[in-house]
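# Build me a model:
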Amino acid sequence: MLKTKLWNIEFKNPVFLAAGVMGETGSALKRMAKNGAGAVCTKSVGIEKKEGHKNPTMVEVEGGFLNAMGLPNPGVEEYILELERIKSEMKRMNVKIIGSIYGKNETEFQKVAENLIPHVDVLELNISCPHAGGGYGSSIGQDKCLSKNVVSAVKSVSDIPVIVKLTPNVTDIKEISNSVVNAGADGIVAINTLGPGMVIDIESKKPVLANKFGGMSGKAIKPIAVKNVYDICSTVEVPVIGVGGITTGYDAIEFMMAGASGVQVGTGVYYRGYDIFQKINQEIEEFLKNRDLNLKDIIGISRK
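Below you'll find the model as predicted:
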């Protein structure tokens, strides 16, 4: 009932693991796959090893979390070893791997992509992290020309689908969406974390996060994410993957009614456990069955 075909790839369900959550190692990805994810997204990886920001990197706030990880990763060559360890089992479970990559310019993105392409099913370009600094993340995604250049560079070397994760921290997300699709993007992921935001400890009189500020994720950002998905789907015709505050099947259905062809789950893992994917899939199935609907019936229905 939940089989989904995107970019000529068949996914056993449309509920995927988002980048940055349980994607640090191959074993973590495999664990999410065993718990029902239709696809798993890796930690964002770059050319070289990156330590990321110092602890504390995450703080719970009302309605979600602030995080400032700083894109920690072992570098693409080392990460490929993690993927090779789980390749056969992921294939056996029919769970696809989405490789999230980042860089500070189109040359870096292209180099990482060339290394990772043989080991993943889809590439996701992280041009949207709001706390990476150094010209990474949203420094690119807030500029339609830089975004276009990155997509064009990666598409020139890729023989697998390339999707782009966008930031909500822009004046007009429709403009950015059009730019990346015109550059050849096969799909869009929306949205990355909101902000940046800050929490100050009133006793120490200092920001809680070592980086001082971080991106907001969790339940509180869901209405913003849904609106962004709605706007993007009204503008471009490529598949859109919705992400931001999804913890239940009903949240996922809301994104689909806005136009999303699939969803990604991140901090929801904290709220409902590793088997959140199984739970969400079951809730979607029950909703559809009780109303004699299928997935295609509800995708984009709120815009009709």
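# from here on, contacts and neighbour counts on C-alpha atoms
Fine.
# Would you map the strands across the stretch 101-250 of the chain?
122-126, 162-166, 187-190, 194-197, 200-201, 206-207, 214-217, 240-243 (DSSP state E, counting those that start in this stretch).
# For Ala19, give its distance to Thr25.
Distance, Ala19 to Thr25, by C-alpha to C-alpha, to the nearest Å: 12 Å.
# Then His53?
Distance, His53 to Thr25, using C-alpha to C-alpha: 19 Å.
# To compare against the first, here's the next sequence to fold:
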Amino acid sequence: MSDRVRTALGPLELPSPVLTAAGCGGTGRELAPFFDLGRLGAFTTTSVTAQPRAGRPTPRVAETPSGLLTAMGMPGPGIETFLERDLPWLVEQDVRTIVSLAGHSVEEFAELAHRLRGVPGVAAVEVNVACPNVADRGRMFARHPAAAAAAIRAVRDGTRPGTPVLAKLAPDATDIVTIALACVDAGADGLTLINTMEGMAIDTGTLRPALTGVSGGLSGPALRPVAVRCVYQVHAALPHTPIIGTGGVATGLDALELILAGASAVAVGTALFHDPLAVPRVLRELEEALAARRIERLADAVGLAHRPAGFVPPQVRPHEPEKERTP
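Next up, the predicted model:
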């Protein structure tokens, strides 16, 4: 990896801006046969819960045009097994690990953060506030500034100083900028934008909802324009807050689009399900795209779309498509 693509999420220095999205890389063991996990900017774990969860019954995945609907129910072995089995394996592989946390109450988020405090191998903590809040009739933390802020504050207070805390926000909010501001005010060092967007499909054969959970989270290319919009709006309001852009990243140009909108890094998710080599491929394509535009450092491209029309930094050359060859 070249210095061209080095980036940072606050105090966390990364040799690559391409990460895995939470829940899309398994425990890491599933991807390890395909590429060196050390080439990842960071590996983001499946959201870890306080207790083991079986998740929803099947069917819990449905394909849609240019996307995927999932209603998994956050299955996982729980924090005890994660700390005993999964995190030590990632440490042995020398993988920078972002631990995603999912709680159904502020107290549960605080408990999870406390369990991680001082544990080796935790590069950052990502707070999945797209969880139902049992104290608020099951309404999602991420849809309410005060609830999202309370979850972030609980994790920030319980996390070892110096460990970045990232808030992962959902687009299903009246104003995602307001939610982002509340999370940063509560102690978030960075933001992951975005989680899936709620959608639904009906099986026209059975005449019933395609998922047992009725609705599910939409991911894949269909989500990318929403992710670009959210990253752009939040970066405009919080230009000094690092953002991980995620949602439909399948190519290097997809990654570049989110970076131009204001992301300092990107996460690959759904693409991994059909192409386990998507991460190194996206990184290679991103490097080629930066070189073609004479962008010497990825940091020079972050938020570049916010510049006035016609502004081009001296070290950046607007990309010129190849002219058609005449026979």
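# between Ala19 and Thr25 of structure 1, which one's more packed in?
Using other C-alpha atoms under 10 Å, the more surrounded residue of Ala19 of structure 1 and Thr25 is Ala19, with 24 against 18.
# So what does the more buried one match up with in structure 2?
Alignment note (TM-score structural alignment): Ala19 of structure 1 maps to Ala22 of structure 2.
# re the thing from before, which one of the strands of the stretch 101-250 of structure 1 lies closest to Val265 of structure 1?
Minimum separation from Val265 of structure 1 across the strands of the stretch 101-250 of structure 1 (C-alpha to C-alpha) falls at strand 240-243, 6.4 Å.
# can you list contacts of that closest one?
By C-alpha atoms under 8 Å, 6 or more residues apart in numbering, the list of residues contacting strand 240-243 of structure 1 from outside reads 18, 187-192, 225-226, 229, 232-233, 255-256, 259-266.
# Read off where it ends up in structure 2.
Mapped onto structure 2 using TM-score structural alignment, strand 240-243 of structure 1 covers residues 243-246.
# Distance from the matching stretch to the middle of the chain?
Centre-to-centre, stretch 243-246 of structure 2 and its host chain are 6 Å apart (C-alpha atoms, centre = their mean, to the nearest Å).
# Could you do stretch 205-215 of structure 2 as well?
Between the centre of stretch 205-215 of structure 2 and the centre of its host chain there is 27 Å, according to C-alpha atoms, centre = their mean.
# Buried residues, it. List them.
Within stretch 205-215 of structure 2, the residues scored as buried using 16 or more other C-alpha atoms under 10 Å are 210-213, 215.
# measure it end to end?
End-to-end distance (C-alpha to C-alpha), stretch 205-215 of structure 2: 18 Å.
# my guess is Phe65 of structure 1 meets Met58, correct?
Yes. Assessed by C-alpha atoms under 8 Å, Phe65 of structure 1 is found in contact with Met58 at 6.8 Å.
# all helices for the stretch 151-300 of structure 2, in order.
All helices of the stretch 151-300 of structure 2, identified by DSSP state H, counting those that start in this stretch, fall at 176-185, 224-237, 252-261, 278-292.
# any chance of the ones you listed in TSV, with mean neighbour count and distance to Phe35 of structure 2 too?
Output for the helices of the stretch 151-300 of structure 2, formatted as TSV (neighbours: other C-alpha atoms under 10 Å; distance: least, C-alpha to C-alpha, whole Å):
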stretch	mean neighbour count	distance to Phe35 of structure 2
helix 176-185	21	34
helix 224-237	21	25
helix 252-261	24	17
helix 278-292	20	8
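# would you turn those helices into a markdown table with distance to Asp136 of structure 2?
Below are the helices of the stretch 151-300 of structure 2 laid out as a markdown table (distance: least, C-alpha to C-alpha, whole Å):
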| stretch | distance to Asp136 of structure 2 |
| --- | --- |
| helix 176-185 | 17 |
| helix 224-237 | 25 |
| helix 252-261 | 33 |
| helix 278-292 | 38 |
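# residue in structure 1 matching Met42 of structure 2?
Met isn't right for residue 42 of structure 2; it's Ala. Under TM-score structural alignment, Ala42 of structure 2 pairs with Ala39 in structure 1.
# how close does that match get to Ala68 of structure 1?
Taken as C-alpha to C-alpha, the span from Ala39 of structure 1 to Ala68 of structure 1 is 25 Å.
# What of Met22 of structure 1?
Noted for Met22 of structure 1: a distance of 16 Å to Ala68 of structure 1, by C-alpha to C-alpha.
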